[in-house]
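Chemist: task: produce atomic coordinates for the following.
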Amino acid sequence: MTLFEIIVLAIIQGITEFLPISSSAHLILPSELLGWDNQGLAFDVAVHVGSLLAVMIYFRQDIARMMVAWLQSGFTSQQTDDSKLAWWVIIATIPAVVIGFLAKDFIEQYTRSALIIACTTIVFGLLLWYADATGKLRKNIYQLTWKSSLVIGLAQALALIPGTSRSGITMTAGLMLGMDRESAARFSFLLSIPVILGAGLIKTLDLLQLETQVDWEALFYGIGLSFVSAYACIYLFLSWISKIGMLPFVIYRLVLGAVLLGFVFW
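Modeler: Next up is the predicted model:
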């Protein structure tokens, strides 16, 4: 890849990983519009590392509190708000892991077409609008239960279908369960940590099996740029979401889906 392609793709990955607009839909556009080649497995690992570092550093205090509380409370009945939240993240991660393991080959073979990505971008965008418009928006992140966490986790498993948007579908589920916008977003971002970590490890293992040369300069730029863009995205999104709502992202998804449909049929 050229330096320009590296910069563009790393920033796209960093931003779209956390906004409810579908990273897979955006990574199709450069190849469709500009004829760029696939970014490659090594670069994919690099941008995932950058995104993971961003979310972990941003939520470092939350993560530390949750880990300490979870280790202290463990499986006892004396659970604190932070230990419960740690449990809810674990519970919500399980469906994506199980379904991803069982349906990986099917998903890879049948759901990665531009048509499916265009349709899911539009459909789940409209569902996000409905959840934001009709949700009660009252519950904070500490009012989650294991049942509501499991529902959000099952919704997250739908993001295995490209175009759905992991952050978008988990926020949609959170809003439907009555969470306020910022709490739904924060829980979605916390859920991204084990998911990105798991995906990154799988891709790294795949990479180690390939006998290919690694462009270390591209990886350095990929990690750095995806980190900066992802961190800025998380900060700005959490600062603005309670004020602006989800409608701007819904409109964007509808336009993006229409553009992708245009590539499919014309």
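Chemist: contacts and neighbour counts: CA atoms only from here.
Modeler: OK.
Chemist: shouldn't T212 be within a helix?
Modeler: No: under DSSP: H, G, I helix; E, B strand; the rest coil, T212 sits outside any helix and is assigned coil.
Chemist: how close does it get to G40?
Modeler: For T212, the distance to G40 equals 11 Å [Cα to Cα, to the nearest Å].
Chemist: now do S242
Modeler: Counting by Cα to Cα, the gap from S242 to G40 is 37 Å.
Chemist: and the two? Which one has more around it.
Modeler: Per other Cα atoms under 10 Å, whichever of S242 and G40 has more neighbours is S242, with 15 against 10.
Chemist: show the contacting residues for the more buried one.
Modeler: D180, R181, E182 (Cα atoms under 8 Å, 6 or more residues apart in numbering).
Chemist: just give me the neighbour total for V98.
Modeler: Counted with other Cα under 10 Å, V98 comes out at 12.
Chemist: with the one 3 residues further on instead?
Modeler: Per other Cα under 10 Å, the neighbour tally for F101 reads 10.
Chemist: thought G125 was touching R253?
Modeler: Yes: counting by Cα atoms under 8 Å, R253 is a contact partner of G125 at 5.8 Å.
Chemist: out of the contacts of S242, who's nearest W266?
Modeler: Proximity of the contacts of S242 to W266 (Cα to Cα) peaks at R181, which lies at 37.5 Å.
Chemist: before we go on, could you also do this sequence so I can check it against the first one:
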Amino acid sequence: MDILELVKSAFLGFIEGISEWLPISSTGHMILVDEFVKLNVSQNFWNMYLVVIQLGAILAVCLLFFRDLNPFSIKKRPVERHATWALWGKIVLGCIPAAALGIPLNDWMEEHLLSAEVVALALIGYGIAFIVIELVRRRQHQKRVVALMSEPMGAHFTVDAQRDIEADRQREVGMSNLDELSWKTALGIGCFQVLSLIPGTSRSGSTILGGLMLGCNRELASKFTFFLAIPVMFGASLLKVVRFFQKGGSFGTDETIILLVGCVVAFVISLLAISWLMRFVRKHSFIPFGVYRILLGAAVLAYFFVLK
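Modeler: I've put the predicted structure just below:
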């Protein structure tokens, strides 16, 4: 077993663990990384590997949000277990649009749209969208603050009341918890997930944008995005493995170890990336990710159409 191949797989797992959850496009990163870090495997195995290492990433979501997702917890009251089952219903509903289009169009998408040009344009386009949407939300928040400040304080205004108003000024506009997420909103976010079929869009990026536009705050949009990934990524991995074997693919001990290393590293890095993102969005906007996407898209264009 070549140790260098394991190092490459670990690096790819690292990239997957970060780029899968941050709205920056794992495909955009992988298409660049593939130019410099190539596993010594068949093309058929490589195509399968890129999808299956997502299993490590998705297991991190299951672990971090186990309480939110577990409807059998004895620590939950009946009403909470009912709410968890309802959440799973919304997750499944949100996955239907992507499954309905993604399964029949998967091979066509890979053949016609998996190119550096498409990935770069998607990176830049959605980067601009993130910046515009966040600026619009910022203006809405500023109007809300001005309205609060213009309200008369009254004769019985207290320090506690002032503290409440200040907290309200800082509070982000939008739905903030899973119980507020309606079935209609869940389906709407799922429709945005369809956009992620275009390489470079970013599954998390498209669904987070959808959540923001449909009235969720950043934390809720991010969390529901993670939940939507569970059936989508498990299903995509299973489909990729089935098609790998249908095309006559097979792998031995070395390939199995390479795949396991990528999955394990993706799992560990995903734990860190998801935890960091949930802390970040409580106090910051997605504008830095929009700027990063634009720069990455420009880098992809420059490398493939100017430097290469």
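Chemist: map S229 of the first structure across to the second structure for me.
Modeler: Residue pairing (TM-score structural alignment): S229 of the first structure is matched to I269 of the second structure.
Chemist: tell me which stretches of the second structure form strands.
Modeler: With DSSP state E as the criterion, the second structure has no strands.
Chemist: out of everything not next to it in sequence, what's closest to the spatially most central residue of the second structure?
Modeler: Geometric centre of the second structure, nearest residue: S204, 2.3 Å, by Cα atoms, centre = their mean. Among residues not flanking S204 of the second structure along the chain, P23 sits closest, at 5.2 Å (Cα to Cα, 6 or more residues apart in numbering).
Chemist: same question for F251 of the second structure.
Modeler: Per Cα to Cα, 6+ apart, closest to F251 of the second structure is F45, 7.9 Å.
Chemist: how near is the one you found to F280 of the second structure?
Modeler: Distance from F45 of the second structure to F280 of the second structure, by Cα to Cα: 36 Å.
Chemist: comparing those two, which residue is more hemmed in?
Modeler: F45 (20 against 14).
Chemist: the match of S229 of the first structure: neighbour count?
Modeler: Counted with other Cα under 10 Å, I269 of the second structure comes out at 21.
Chemist: ok, for it, nearest residue in space, not its chain neighbours?
Modeler: Closest to I269 of the second structure by Cα to Cα, 6+ apart is G17, at 4.9 Å.
Chemist: what's near enough to touch the equivalent of that neighbour over in the first structure?
Modeler: Residue-level alignment of G17 of the second structure against the first structure, with TM-score structural alignment as criterion, gives G14. By Cα under 8 Å, 6+ apart, G14 of the first structure lies in contact with V47, G50, S51, L225, S226, F227, V228, S229, A230, Y231, C233.
Chemist: again with F72 of the second structure
Modeler: Applying Cα under 8 Å, 6+ apart, the residues near F72 of the second structure are R81.
Chemist: what's the spacing between it and A229 of the second structure?
Modeler: Counting by Cα to Cα - F72 of the second structure and A229 of the second structure are separated by 21 Å.
Chemist: then I18 of the second structure?
Modeler: To A229 of the second structure, I18 of the second structure is 15 Å away according to Cα to Cα.
Chemist: got it, and T253 of the second structure?
Modeler: 29 Å.
Chemist: let me know how buried G174 of the second structure is, in neighbour terms.
Modeler: Neighbours of G174 of the second structure using other Cα under 10 Å come to 19.
Chemist: same thing with E117 of the second structure?
Modeler: Using other Cα under 10 Å, the number of residues around E117 of the second structure comes to 17.
Chemist: what's it aligned with over in the first structure?
Modeler: So E117 of the second structure corresponds to L115, using TM-score structural alignment.
Chemist: likewise for G28 of the second structure?
Modeler: So, by TM-score structural alignment, G28 of the second structure is matched to A25.
Chemist: what is the burial count for that match?
Modeler: If you count neighbours by other Cα under 10 Å, A25 of the first structure ends up with 23.
Chemist: who touches it in this structure?
Modeler: Neighbours of A25 of the first structure in contact, by Cα under 8 Å, 6+ apart: I117, A118, T121, P162, G163, L256.
Chemist: got it, and T164 of the first structure?
Modeler: Contacts of T164 of the first structure by Cα under 8 Å, 6+ apart are S22, I117, T120, T121, F124, L158.
Chemist: how about A229 of the second structure, what's its match in the first structure?
Modeler: Match for A229 of the second structure (TM-score structural alignment): S192.
Chemist: do the same with G190 of the second structure
Modeler: In the first structure, G190 of the second structure lands on G153 (TM-score structural alignment).
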